[in-house]
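Trainee: predicted structure and sequence below. I'll ask about it afterward.
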Amino acid sequence: MIDDGLVDLVGHVDVAPAQHVLPFPAGTVGTRTGPVLSAADSMTITLHGRGAHGSMPQAAVDPVVLAASIVMRLQGIVAREVALGDTAVVTVGSIQAGTKTFDESVRSTVLDAIERIVRAECEASRCPRDPEFELYDRYPLTDNDAATTDRVAQAFTDHFGDAAITLPQQSASEDFSDLPRAFGVPSSYWGIGGIDPDTYRAAEDAGRVADDIPVNHSAAFAPVLQPTLTTGTEALVVAATAWLGHRG
């Protein structure tokens, strides 16, 4: 939409709000200032080996062994190269490396480390060609503006009372932040709960939230219609009302 001229089409805006359903009790609304969703990068890594017969391994550069070595070494990035107070996740599958972090400097550290480790392992294995790296599906950090979010959070507290909660940081990623960046305006992103409250409470009492409550994009994630729909509608109206007629 931005590439197709959304900014020129819409014109001036004051603020960019957004909401998303999350695996919390339905009826709750949560937000927080600062980083709320992680930045993420997906990377395709192409390794070049050399084929040979299984009985003559000395003539080959085995990409399977090489890939296994890389996977093991990549696990050390978060454990040994990211500070304890920072958050990052490196996930490997089919030799795809995806990264999630709440800090742009950590993001650069992780991506640089991935490339450094892969190149070093390829050199150690005497690969006939250098590895190739392609970044795709890149998502910016969702970083809630403090003043904007404080205003929205106060409006939520006034309207929802105890159902207005502080949203924990989510290791999920979104392209929503591309919009406020394109418009040059502050933004606030919040979540509404979609899990049946009794189901969530039972899982919480049993200490089984991580086991029994499905998360977004799980095949079992199915938000209950109510009070999810009503809460989401009210949250959008309440957040907008906090800005309409109030400038500065």
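Mentor: That came through, no problem. Numbering: from 1, shown residues only.

Trainee: contacts, neighbours, all on C-alpha from now
Mentor: OK.

Trainee: tell me how many other residues crowd residue 127.
Mentor: 20 (other C-alpha atoms under 10 Å).

Trainee: kindly report the same for the one 3 residues further on.
Mentor: As a burial measure, the neighbour count of residue 130 was computed by other C-alpha under 10 Å and equals 15.

Trainee: which strand or helix spans it?
Mentor: Following DSSP states H and E, there is no helix or strand that holds residue 130.

Trainee: off-centre distance for stretch 195-205?
Mentor: 25 Å (C-alpha atoms, centre = their mean, to the nearest Å).

Trainee: give me the buried positions along it.
Mentor: Of all the residues in stretch 195-205, those buried under the rule 16 or more other C-alpha atoms under 10 Å are 195, 196, 197, 200, 201, 203.

Trainee: now swap in stretch 155-164 and tell me
Mentor: Neighbour count says stretch 155-164 has 155, 156, 160, 163, 164 buried, by 16+ other C-alpha under 10 Å.

Trainee: strands - which of these land there?
Mentor: Counting by DSSP state E, the part of these found in strands is residue 164.

Trainee: try it against this one:
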Amino acid sequence: MTEPAVAARLTRELASALKHEELEGFYQDLHRRPETAFAEHRTAAKLALRLRAAGFTVTEGVARTGVVGVLGNGDGPVVWLRGDMDALPVREETGLPYASAVDGVMHACGHDLHITWLAAAAEALAAGRGGWSGTLVVVGQPAEEAGGGAAAMVADGLHARFPRPDVLLGQHVAPGLAGFYPHTPGLTMSATDDIDVVVHGVGGHGSRPESTVDPVVTAAHIVTRLQTVVSREIAAKDSAVLTVGEFHAGTKPNIIPAEARLALNLRSQDPRVRERILAAVRRIVEGECAAAGCPVPPEVTVRPGGYPVTVNDAVLDGEIAAVHRELFGPESVFDFGPAMGSEDFSLLAPEGVPYDYWYVTSTPPDVWAAAPGEDLFEKFAAVPGNHSPLFAPDPSVLVPGVLTLVSAALSRLGG
């Protein structure tokens, strides 16, 4: 480990070569041309091109569109830096001059920023090889947005084909007044599961409901009843969220359909809580269908590929937080606590390898100042966040987001 003051000093030396205008151009280009999960061909090619130019040995096509760059620089630790590449099926409403040119697709979670930071950090560290020793591995991951990208890279031999990491590092852009770098030791993000429900009824004409078993009404009762699971079956000290995100039924107003489909999302932070909620979902669905007289039992399916909790190594997080305090000031780093959001980042770490994942806040100062609320949490809830069609990070975070990665890597590489 390199001392925080030394890592910060080396980072400041490398920062002088960063050009905000160049970073902004690269970022805006990625933002204009977003690509969804496992379709990030253009984004991957641009990352690969920059890594090769910086001296990395680059492998493309890992898990279809993933990119891995390796830069050896003598004996020392192996440090992995990860950034995700995929965009979301969201129609952008920011009105930015560089808004998405792809209808219905947007970088609404900031992965365009992540790749900009990753590419620039890799270039800066490559240019500053005289100040560190070891091996730097840069991972451009596809399909983070519930696409199973991390698991797919591991299945494609990520851990066998490339140097085993001593540490895995990553970060995420987040809402909040630009200029802060939240760190949470231990549990920092929740597990997530997607659940499909099929309610089987008896279809018929809208004028003769007595001859049917209406799955729409039954599914509506299920939706309402599910709202009591967290509020009435889970202890107040335990955090969980259960959301019904999809409700599909019917084809015409005067036809009672034969089935209704729901899609649920569960966020949890404790395996026992997760199992209790899953059991409650099955019980409620089966109970409502039985009460309605459905002719066939319902189907409740937990989709494979859910994401686990993200648990930062507490010691490692404390050390990197110390570097960021040294670099940006003691007031810039704080513990926001565990979030209900989920990530597949931790799946990239081989068993036993510590990892750390932190945030870079990005709300423009004028947007933050105009947001209603008297304290941080009220304002945080009022500004556009990740997955919003209005999410527009302040370009002022371009250079700082590079420096957070560079300084974290330098703190772990050999001196």
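Mentor: Good, I have the coordinates. Nothing here was measured: the structure is a model prediction, and the numbers come from that model.

Trainee: still on that earlier bit, in strands, which of the buried residues of stretch 195-205 of the first structure appear?
Mentor: Going by DSSP E, the strands hold residue 195 from these.

Trainee: pick the one among the buried residues of stretch 195-205 of the first structure closest to residue 223 of the first structure.
Mentor: Nearest to residue 223 of the first structure among those, counting by C-alpha to C-alpha, is residue 195 at 5.5 Å.

Trainee: counterpart of that closest one in the second structure?
Mentor: Residue 195 of the first structure maps onto residue 363 of the second structure when the alignment is built from TM-score structural alignment.

Trainee: and the end-to-end length of stretch 201-218 of the first structure?
Mentor: This stretch, stretch 201-218 of the first structure, spans 20 Å end to end (C-alpha to C-alpha, to the nearest Å).

Trainee: how about stretch 88-105 of the first structure?
Mentor: For stretch 88-105 of the first structure, the end-to-end distance is 11 Å (C-alpha to C-alpha).

Trainee: show me where the second structure has strands.
Mentor: Using DSSP E, strands in the second structure cover 57-62, 66-73, 78-84, 134-141, 167-177, 186-189, 191-200, 204-205, 240-249, 255-256, 259-268, 299-302, 310-312, 355-363.

Trainee: now tell me what touches the longest one from outside.
Mentor: Residues from elsewhere that reach strand 167-177 of the second structure (C-alpha atoms under 8 Å, 6 or more residues apart in numbering): 78-83, 109-110, 113-114, 345, 348-349, 353-365, 368, 380, 383-386, 393, 405, 408-409, 412.

Trainee: now the buried residues of stretch 195-205 of the first structure as CSV including distance to residue 232 of the first structure?
Mentor: Compiled in CSV, these are given as follows (distance: C-alpha to C-alpha, whole Å):
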residue, distance to residue 232 of the first structure
195, 13
196, 15
197, 15
200, 18
201, 20
203, 23
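
Trainee: closest to residue 131 of the first structure out of the buried residues of stretch 195-205 of the first structure?
Mentor: Distance to residue 131 of the first structure across these (C-alpha to C-alpha) is lowest for residue 195, with 44.6 Å.

Trainee: what's near enough to touch the closest one?
Mentor: Taking C-alpha under 8 Å, 6+ apart as the test, what residue 195 of the first structure contacts is 23, 24, 25, 26, 213, 222, 223, 224.

Trainee: rerun at 7 Å
Mentor: By C-alpha atoms under 7 Å, 6 or more residues apart in numbering, the contact list for residue 195 of the first structure reads 23, 24, 25, 26, 223, 224.

Trainee: just the buried ones from those residues?
Mentor: 23, 24, 25, 26, 223.

Trainee: hey, where'd the helices end up in the first structure?
Mentor: Along the first structure, counting by DSSP state H, helices occupy 6-10, 63-74, 76-81, 104-124, 146-160, 178-183, 197-205, 209-212, 228-241.

Trainee: for residue 31 of the first structure, find the nearest of those helices.
Mentor: That would be helix 146-160 among these, by C-alpha to C-alpha, at 6.7 Å.

Trainee: where does that closest one end up in the second structure?
Mentor: With TM-score structural alignment as the criterion, helix 146-160 of the first structure aligns to 314-328.

Trainee: contacts for that stretch?
Mentor: 4-5, 7-8, 183, 185-186, 332-333, 356, 404, 407-408.

Trainee: swap the cut-off to 8 Å and go again
Mentor: So stretch 314-328 of the second structure is in contact with 3-5, 7-9, 181, 183-186, 331-333, 354-357, 404, 407-408, 411, going by C-alpha under 8 Å, 6+ apart.

Trainee: aligned to residue 391 of the second structure, what sits in the first structure?
Mentor: Checking TM-score structural alignment: residue 391 of the second structure goes with residue 221.

Trainee: any idea how far the equivalent of residue 293 of the second structure over in the first structure is from residue 191 of the first structure?
Mentor: Mapped onto the first structure by TM-score structural alignment, residue 293 of the second structure lines up with residue 126. As judged by C-alpha to C-alpha, residue 126 of the first structure and residue 191 of the first structure stand 49 Å apart.

Trainee: the two: which is more packed in?
Mentor: A count of neighbours by other C-alpha under 10 Å puts residue 191 above the other of residue 126 of the first structure and residue 191, at 24 against 16.

Trainee: how close does that one get to residue 64 of the first structure?
Mentor: 42 Å.
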